[in-house]
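In: Fold the stuff below for me.
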Amino acid sequence: MIDLLSIARTEADGGDLLNLLSGLFEPSEVRPEGYSDAVVWQGGNHDGVVNPVAHSLTDAYALLGTIAAVDILGLPFYAVPMWSQYRHDTKLASLGWFGNMPCTSVKWSTAGDAYVNDGNGNKVVVMGKSANAPLRTQAGVYCNVRPYGPITVVRCMPCLPYSQDRDKFVVDDSGIVHSEMNTPGIQMAYANRLFLKMVNDSGHLGRVAMKPTQAMEDGINAGLHSWLLKGTKFEVGRRYAVDPYEEHKERIDRIISLLPSNFKDGMENWGGRIEQHISDTNYGLLIWDLIEKRDTIVLATDLDGDRLTDLLADISDPLRAFGDKVVQHVGKNVNMWDAWSEMGYTTGNGRDMTSVMHRMDGPPIHEQTLGSADAMLLRLLDGDESLGGTKRPYDPRIHFVLMRDAYIDANPGNSELRNWLDSSLDVFDGIYGENRPGFLEGYKALKEAITPWGS
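Out: Got it, this is the predicted structure:
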């Protein structure tokens, strides 16, 4: 059994977490290309049968839950230190190490508002905040894909509608806030193509959530989408009044000239139905698609995609709560959770939502979409996870769900591994029922109930 509480206290106290974790894992000879100085550890059962997955060791419960899960499962893995203090100390170099690992990987949530030591005894906000944007840039991420229930959101990256360059970010004497964005157009083209491929392959309805009427960057993105549609068999229902490709043709053609000459090869046979919407309307449409169980794929820019997936994660609980009010109003005794399932809905409370970041080169990065649960960890350290019975302890299920997805992705066709992962998740669900155990108690119970891989 790993002393998880000691790890949590060391992190919270600003102690030497690097030294502590170095004693848990072995140094690995595997390095990302071009990063010979990268710190990479390994653990688990490297049996040559299962391809390893790389984990980012980040912050709070994201860190603690990952260490617990890899210990319980015993699968082969690599680990890259990436918690707040270490990101700061390495001036974000560890992001490049993790983002370029030559294997399928899992990026666990990072704390964005953490205070760290600046090396001179002062507390400062961690460099890069959550570091999501620089990680995606260094890893060459062009989009992430988040499926939940009948809806999948394809979110262009790093298509960030806010300042990315601190040196160019100023507030002038007249109070005008000036910022500068630098969005790689090539990545936008790849995200658009993946979206269309997913619509073609799945037969699902494709919705485009952009705002070319107001945002110039959205005009470029929507224009790339329009260019990709040309010469295909896609049927476009709702269509932008002005073709954004024609409006921004000279600018978009500069991006097109940088794409591989065979970029559209085969797309002449792609087809499906596409609806082009102003991004704002997709929030309401998403709720309707969920209610009507309509299989839908949505293409959105980074900010809108983030908000759409937050809504997708959160909306089911309010819908069930409203359903409770309705059945109470009509005098019926109905359990809405049971009714939700009986009616064919599959979305829970968002804690099982997964995400996959696609890279220009290399295998994908699976991503935890929840926060690092800093406040919940403080309750564990205070000895009262339930806060006097008013809160439930941390639910580490996402660690097992995401690891299952990542290992299946990294080991296609390995039915033995898939079955073992599924049975391990069943064991987890048996222990973490309605009466959720405390984190340390749950860790102990899972260690006793799950036989590690290869044992």
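In: C-alpha only now, for contacts and for neighbours.
Out: Noted.
In: In terms of helices and strands, where is the most centrally placed residue in the chain?
Out: Among the residues of the chain, the one closest to the centroid is Glu367, at 3.4 Å (CA atoms, centre = their mean). Using DSSP states H and E, Glu367 maps to strand 365-368.
In: Show me what the helix or strand following that strand is packed against.
Out: Remark: after strand 365-368, the chain's next helix or strand is helix 374-381, criterion DSSP H and E. Helix 374-381 is packed against helix 4-12, helix 60-73, with contacts defined by 3 or more CA pairs under 8 Å, 6 or more residues apart in numbering; DSSP states H and E.
In: Can you tell me which of these is most buried?
Out: Each of the helices and strands packed on helix 374-381 was scored by mean neighbour count; the highest is helix 60-73, a mean of 23, by mean count of other CA atoms under 10 Å.
In: this one next, for a side-by-side:
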Amino acid sequence: APLRTQAGVYCNVRPYGPITAVRCMPCLPYSQNKPKFNIDPKTGHIHSEMNSPGIQMAYANRLFLKMVHETGAVGRVAMKPTQAMEDGINAGLHAWLIQGTKFEVGRKYAVDPFEEHRENIEKIIALLPPDFKAGMENWSGRIEQHISDTNYGLLLWDLIDHQKCIVLATDLDGDRLTDLMADVSDPLRHFGGKLAKHLGQDVDMAKVWSDMGYTTGNGRDMTSVMHRMTGPAIHEQTLGSADAMLLRLLDGDESMGGTKQPYDPRIHFVLIRDAYLDANQGNEKLRKWLDEALATFDKVYSAQRPGFIEGYKALKEAIKPWGN
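Out: All right, here's what the predicted structure looks like:
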């Protein structure tokens, strides 16, 4: 969290299928300051200290509203303003930002979080640029304010119904929401297969899923972009799955006795493509080369997924290096 704060990161945007999560960062509702962490030996009470950057919260809220305005997607606010002070401040910043705009708010929080925390929120507002809300008077769209927990169920409905939406959440809830976005399609496909079998049908659920217009896979192709207050956005990908795959390779059994599929590195190709296009806007020659490289990757990995070493060799032989 301190490194992200120093880099000016204010949110993480993750689009997947019809849903885009805008995750305030860093905004962690748990201990961030190890030297301040302590347990009282007499009572067992845990003491911790947080330092959530309110300015970054304001920037994340503004980006969320901008995306809702520009895309026409439903905007969902996933906060718990009545249970967490940080969520109250975050929701209050959101309430302040939509003042004087053309956004329509459907479901509303029972208490206006801006009025509830006005004195503290105005301390953050005083630190923002004077023109922070410039142009927002013409922004419009549909906003739904939900208690954060509700969005887990709503996310399922939105995915099933192809409802385009953008969800604004804190770091913790945003992490859980993006995990669900990544993981839920496999069990939905599995359930579809069981339902088809119950009805006496033998179907290829991957094909059915695609034929029905769904685009989400297993989350390995979910892009992740860190937005900063100044400077270019950072395209990133956590490498937990890659680490696990390397450990399996070192153990000598990548498939773990046939229980695991080979690693799918597509996300790295997607992120490399996005990052280079961001840094070289208007370079159609580069776009064409990157698109062809991604198409080659999909061809190599489209049928039975190769092992890591075999896949690397096949890609190296098939992709012509840039400039050659």
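In: TM-score of the superposition?
Out: After superposition, the two chains reach a TM-score of 0.97 (TM-score structural alignment, normalised by the length of structure 2), with 323 aligned residues with a CA RMSD of 1.1 Å.
In: quick one: the residue nearest to the centre of structure 1 from Arg273 of structure 1, how far?
Out: Using CA to CA, to the nearest Å, Glu367 of structure 1 is found at 29 Å from Arg273 of structure 1.
In: how close does the residue of structure 1 positioned farthest from its centre sit to Leu135 of structure 1?
Out: Here structure 1 reaches farthest from its C-alpha mean at Gly331, the gap being 41.4 Å by CA atoms, centre = their mean. Between Gly331 of structure 1 and Leu135 of structure 1 the distance is 53 Å, computed by CA to CA.
In: cool, and Pro184 of structure 1?
Out: Look at Pro184 of structure 1 and Leu135 of structure 1: by CA to CA, they are 14 Å apart.
In: who has more neighbours, the two?
Out: Leu135 (23 against 15; other CA atoms under 10 Å).
In: who's in contact with the more buried one?
Out: Contacts here follow CA atoms under 8 Å, 6 or more residues apart in numbering; on that basis Leu135 of structure 1 touches Leu95, Gly96, Gly99.
In: Return the residue of structure 2 aligned against it.
Out: Residue pairing (TM-score structural alignment): Leu135 of structure 1 is matched to Leu3 of structure 2.
In: in what helix or strand does its match lie?
Out: helix 2-6.
In: Next secondary structure element downstream of that helix?
Out: Following helix 2-6 of structure 2 in sequence order, the next helix or strand is strand 9-16 (DSSP H and E).
In: which other helices and strands contact the strand holding Glu367 of structure 1?
Out: Contact here means 3+ CA pairs under 8 Å, 6+ apart; on that basis strand 365-368 of structure 1 packs against strand 105-107, strand 354-359, helix 397-410.
In: measure Glu317 of structure 2 to Gly311 of structure 2 for me?
Out: Glu317 of structure 2 sits 10 Å away from Gly311 of structure 2, going by CA to CA.
In: more neighbours, these two?
Out: Between Glu317 of structure 2 and Gly311, counted using other CA under 10 Å, the more crowded position is Gly311 (19 against 10).
In: which residues does the more buried one contact?
Out: The contact partners of Gly311 of structure 2, by CA under 8 Å, 6+ apart, come to Val300, Tyr301, Arg305.
In: Now the aligned partner of Lys316 of structure 2 in structure 1: closest residue in space that isn't a chain neighbour?
Out: Here Lys316 of structure 2 is matched to Lys447 in structure 1, going by TM-score structural alignment. Counting by CA to CA, 6 or more residues apart in numbering, Lys447 of structure 1 lies nearest to Ile72, which is 5.3 Å off, once chain neighbours are set aside.
In: how about the one you found, what does it touch?
Out: Counting by CA under 8 Å, 6+ apart, Ile72 of structure 1 touches Tyr443, Leu446, Lys447, Ile450, Thr451, Pro452.
In: returning to that earlier point: how far apart are the helix holding Leu3 of structure 2 and its match in structure 1?
Out: Compared with structure 1 after fitting, helix 2-6 of structure 2 has a mean deviation of 2.4 Å; criterion: mean CA distance after the TM-score superposition for structure 1.
In: Give the buried residues for that helix.
Out: Thr5 (16 or more other CA atoms under 10 Å).
In: As CSV, the helices and strands packed on helix 374-381 of structure 1 with distance to Arg239 of structure 1 would be great.
Out: Shown next, in CSV, are these (distance: least, CA to CA, whole Å):
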stretch, distance to Arg239 of structure 1
helix 4-12, 52
helix 60-73, 42
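In: quick one: which of the ones you listed is nearest Asp304 of structure 1?
Out: Proximity to Asp304 of structure 1 (CA to CA) singles out helix 60-73 among those, at 25.0 Å.
In: Can you list the helices and strands that the next helix or strand after that closest one packs against?
Out: Using DSSP H and E, the helix or strand that follows helix 60-73 of structure 1 towards the C-terminus is strand 77-81. Contacting strand 77-81 of structure 1 under the criterion 3+ CA pairs under 8 Å, 6+ apart are the following elements: strand 41-43, strand 53-57, helix 93-99.
In: in structure 2, what residues pair with the second one?
Out: Right, strand 53-57 of structure 1. Counting by TM-score structural alignment, strand 53-57 of structure 1 has no counterpart in structure 2.
In: returning to what we had before: what's the closest of the helices and strands packed on helix 374-381 of structure 1 to His204 of structure 1?
Out: Closest approach to His204 of structure 1 among those is made by helix 60-73 (33.4 Å; CA to CA).
In: Asn144 of structure 1 corresponds to which position in structure 2?
Out: By TM-score structural alignment, Asn144 of structure 1 lines up with Asn12.
In: Based on its surroundings, how many neighbours for the closest residue to that match other than its chain neighbours?
Out: Leaving aside its sequence neighbours, Asn12 of structure 2 sits nearest to Met226 (CA to CA, 6+ apart; 4.5 Å). Counted with other CA under 10 Å, the neighbours of Met226 of structure 2 add up to 21.
In: what does Gly454 of structure 1 give?
Out: With other CA under 10 Å as criterion, Gly454 of structure 1 counts 13.
In: Distance of it relative to Arg320 of structure 1?
Out: Noted for Gly454 of structure 1: a distance of 42 Å to Arg320 of structure 1, by CA to CA.
In: how about the helices in the stretch 101-250 of structure 2?
Out: Here the stretch 101-250 of structure 2 has its helices, by DSSP state H, counting those that start in this stretch, at 113-116, 118-125, 150-160, 171-183, 185-198, 205-211, 240-251.
In: Output the residue interval of structure 1 matched by the shortest one.
Out: Translated: helix 113-116 of structure 2. The aligned range for helix 113-116 of structure 2 in structure 1 is 244-247, by TM-score structural alignment.
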